[in-house]
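> Next come a sequence and a model predicted from it.
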Amino acid sequence: MSRIGKMPIALPPKVTVSVDKGNLVTVSGPKGTLKQQFDPDMIIQVEDGHVKVSRPSDQRRHRAQHGLTRALLANMVQGVSVGFTRRLEIRGVGYRAEKRGANLVLSVGKSHPVEFAPPTPDVVFEVDKDGRAFTISGIDKAAVGELAAKIRGARPPEPYQGKGIRYQGEYVRQKAGKTGKTGKK
């Protein structure tokens, strides 16, 4: 039995879950609404403030979908009630971020500014005053994480001087640079 799949998901106050035909799940809460289609074989039940996921058999495919379905449902419930955030830092001389309208504009040592638009209206950027750090927040965990990875990919941290965009708390191992010549001619 899946250790993750068998755990019930507690519903916070003001969060409602509805399961339609074919396992189209709609989760609504104070921050917004999320919809997702799940495997029609999975059994999703909403009862007395909890969501329970079970599988019809012990087939390999059903075992694989059991924990995945429960984890995705838990992420949806957390997203509409609390939300998800990802914080990134910018290091390097002249590197900075600014917010223009809803978009994020980065100056990270390229010949042009790099601009990122939020993939959905519920994804929001917040930039610090000094422009050295910013936060991505939204209700969809996958959208927030994917956007953070794309932004980090615009200028990943390099191992010699540590310049670039990194997640908050990310450790970048520093390499030693070239050493001077020591041999005789």
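Perfect, I can see it now. Numbering: from 1, shown residues only.
> going forward, measure contacts and count neighbours with C-alpha atoms only.
Noted.
> Now do the helices in the protein.
Taking DSSP state H, the helices of the chain run over residues 60-81, 141-154.
> And the contacts of the shortest one?
For helix 141-154, the external contacting residues (CA atoms under 8 Å, 6 or more residues apart in numbering) are 75-76, 79, 83-86, 88, 114, 116, 118-119, 123, 136-138, 165-167.
> Included below, for side-by-side comparison, is a second structure:
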Amino acid sequence: MPVAVPQGVDVAITAEQISVKGSLGTLVRQTNQLVTVKNEGGKLTFTPVNDSAAANAMSGTMRALVANMVNGVTKGFEKKLNLVGVGYRAQAQGQKLNLQVGYSHPVVKEMPAGIKVETPTQTEILIKGSDRQVVGQIAAEVRAFRPPEPYKGKGIRYSDEKVSIKETKKK
């Protein structure tokens, strides 16, 4: 399946890397020698070099990665986290996220370049960026400060995450 390149997105393909430039920034990814990438009339096609299983698998992987790059520079990606617990608060201060999640001290997370963090309310965190992998990694690192516990459900969780609550021990 070819990847459609929308208007306003520039794709540069060299022997070593693919560069996608759009309104939200520029993303660069190394190419794989098992995959041939061609830009034909605004559509990117990915064909395996030979008939091996590795080349076939890598062509699908490269297609998905480049499709995410094109999507990222046009629309961007975002992850939403919720804080559940008494006194749990989050506050965005520029490129820093200040969390109070039940420790004796506040937890401060520095955001890398290209990632924006917002807190619409004190218990919601929005992590936005153009690189899907980095957005997901930062969201996982923030969640790891206080993952949801199974007895009361307190902690930092993804907005679409379901936490199954265990029953407490009976006498």
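Alright, I've got the coordinates. Since the model is a prediction, treat every value here as computed from it, not as a measurement.
> Got a TM-score for the two of them?
Remark: TM-score between the superposed chains equals 0.97 [TM-score structural alignment, normalised by the length of the second structure]; 171 aligned residues with a CA RMSD of 1.0 Å.
> picking that back up, just the buried ones out of the contacts of helix 141-154 of the first structure, please.
For those, a burial check counting by 16 or more other CA atoms under 10 Å picks out 75-76, 79, 83-86, 88, 114, 116, 118, 123, 136-138, 165-167.
> whereabouts in the second structure does stretch 72-91 of the first structure align?
Per the alignment by TM-score structural alignment, stretch 72-91 of the first structure matches residues 65-84 in the second structure.
> Centre of the chain to the matching stretch, how far?
5 Å (CA atoms, centre = their mean, to the nearest Å).
> swap in stretch 151-159 of the second structure?
Chain-centre distance of stretch 151-159 of the second structure: 20 Å, with CA atoms, centre = their mean.
> how far does it stretch from start to finish?
Terminal residues of stretch 151-159 of the second structure are spaced 19 Å apart (CA to CA, to the nearest Å).
> now stretch 90-106 of the first structure
9 Å.
> His105 of the second structure pairs with which position in the first structure?
For His105 of the second structure, the residue aligned by TM-score structural alignment is His112.
> And that match, how far from Asp128 of the first structure?
21 Å.
> buried sites along stretch 97-112 of the second structure?
Buried residues in stretch 97-112 of the second structure, counted by 16+ other CA under 10 Å: 97-102, 108-109.
> What separation do you get for Lys166 of the second structure and Leu83 of the second structure?
From Lys166 of the second structure over to Leu83 of the second structure (counting by CA to CA), the distance is 19 Å.
> quick one, which of these two is more surrounded?
Leu83 (26 against 11; other CA atoms under 10 Å).
> wait, doesn't that one sit right on Thr121?
No: judged on CA atoms under 8 Å, Leu83 of the second structure makes no contact with Thr121 at a distance of 10.1 Å.
> Mean distance of the longest strand belonging to the second structure to its aligned residues in the first structure, please.
In the second structure, with assignment by DSSP state E, the single longest strand is strand 77-84. Superposed on the first structure, strand 77-84 of the second structure shows a mean distance to its aligned partners of 0.3 Å (mean CA distance after the TM-score superposition for the first structure).
> Show me what that strand is packed against.
With contacts defined as 3 or more CA pairs under 8 Å, 6 or more residues apart in numbering; DSSP states H and E, strand 77-84 of the second structure has these neighbours: strand 124-129, helix 132-143, strand 155-158.
> Let me have those in CSV, extended by distance to Gln33 of the second structure.
Shown next, in CSV, are those (distance: least, CA to CA, whole Å):
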stretch, distance to Gln33 of the second structure
strand 124-129, 28
helix 132-143, 22
strand 155-158, 37
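> Nearest to Ile18 of the second structure, out of those?
Nearest to Ile18 of the second structure among these is helix 132-143; the distance by CA to CA comes to 16.1 Å.
> against the first structure, where does the closest one fall?
Helix 132-143 of the second structure covers residues 141-152 of the first structure once aligned (TM-score structural alignment).
> go on, stretch 37-51 of the second structure?
Stretch 37-51 of the second structure maps onto residues 44-58 of the first structure, going by TM-score structural alignment.
> Report the separation between the two terminal residues of the matching stretch.
16 Å.
> Repeat that for stretch 132-141 of the first structure.
Stretch 132-141 of the first structure: ends 24 Å apart by CA to CA.
> Could you do stretch 35-50 of the first structure as well?
Start and end residues of stretch 35-50 of the first structure are separated by 18 Å (CA to CA).
> Run through who's touching that stretch.
Residues from elsewhere that reach stretch 35-50 of the first structure (CA under 8 Å, 6+ apart): 8-12, 17-19, 22-27, 51-56, 62, 65-66, 69.
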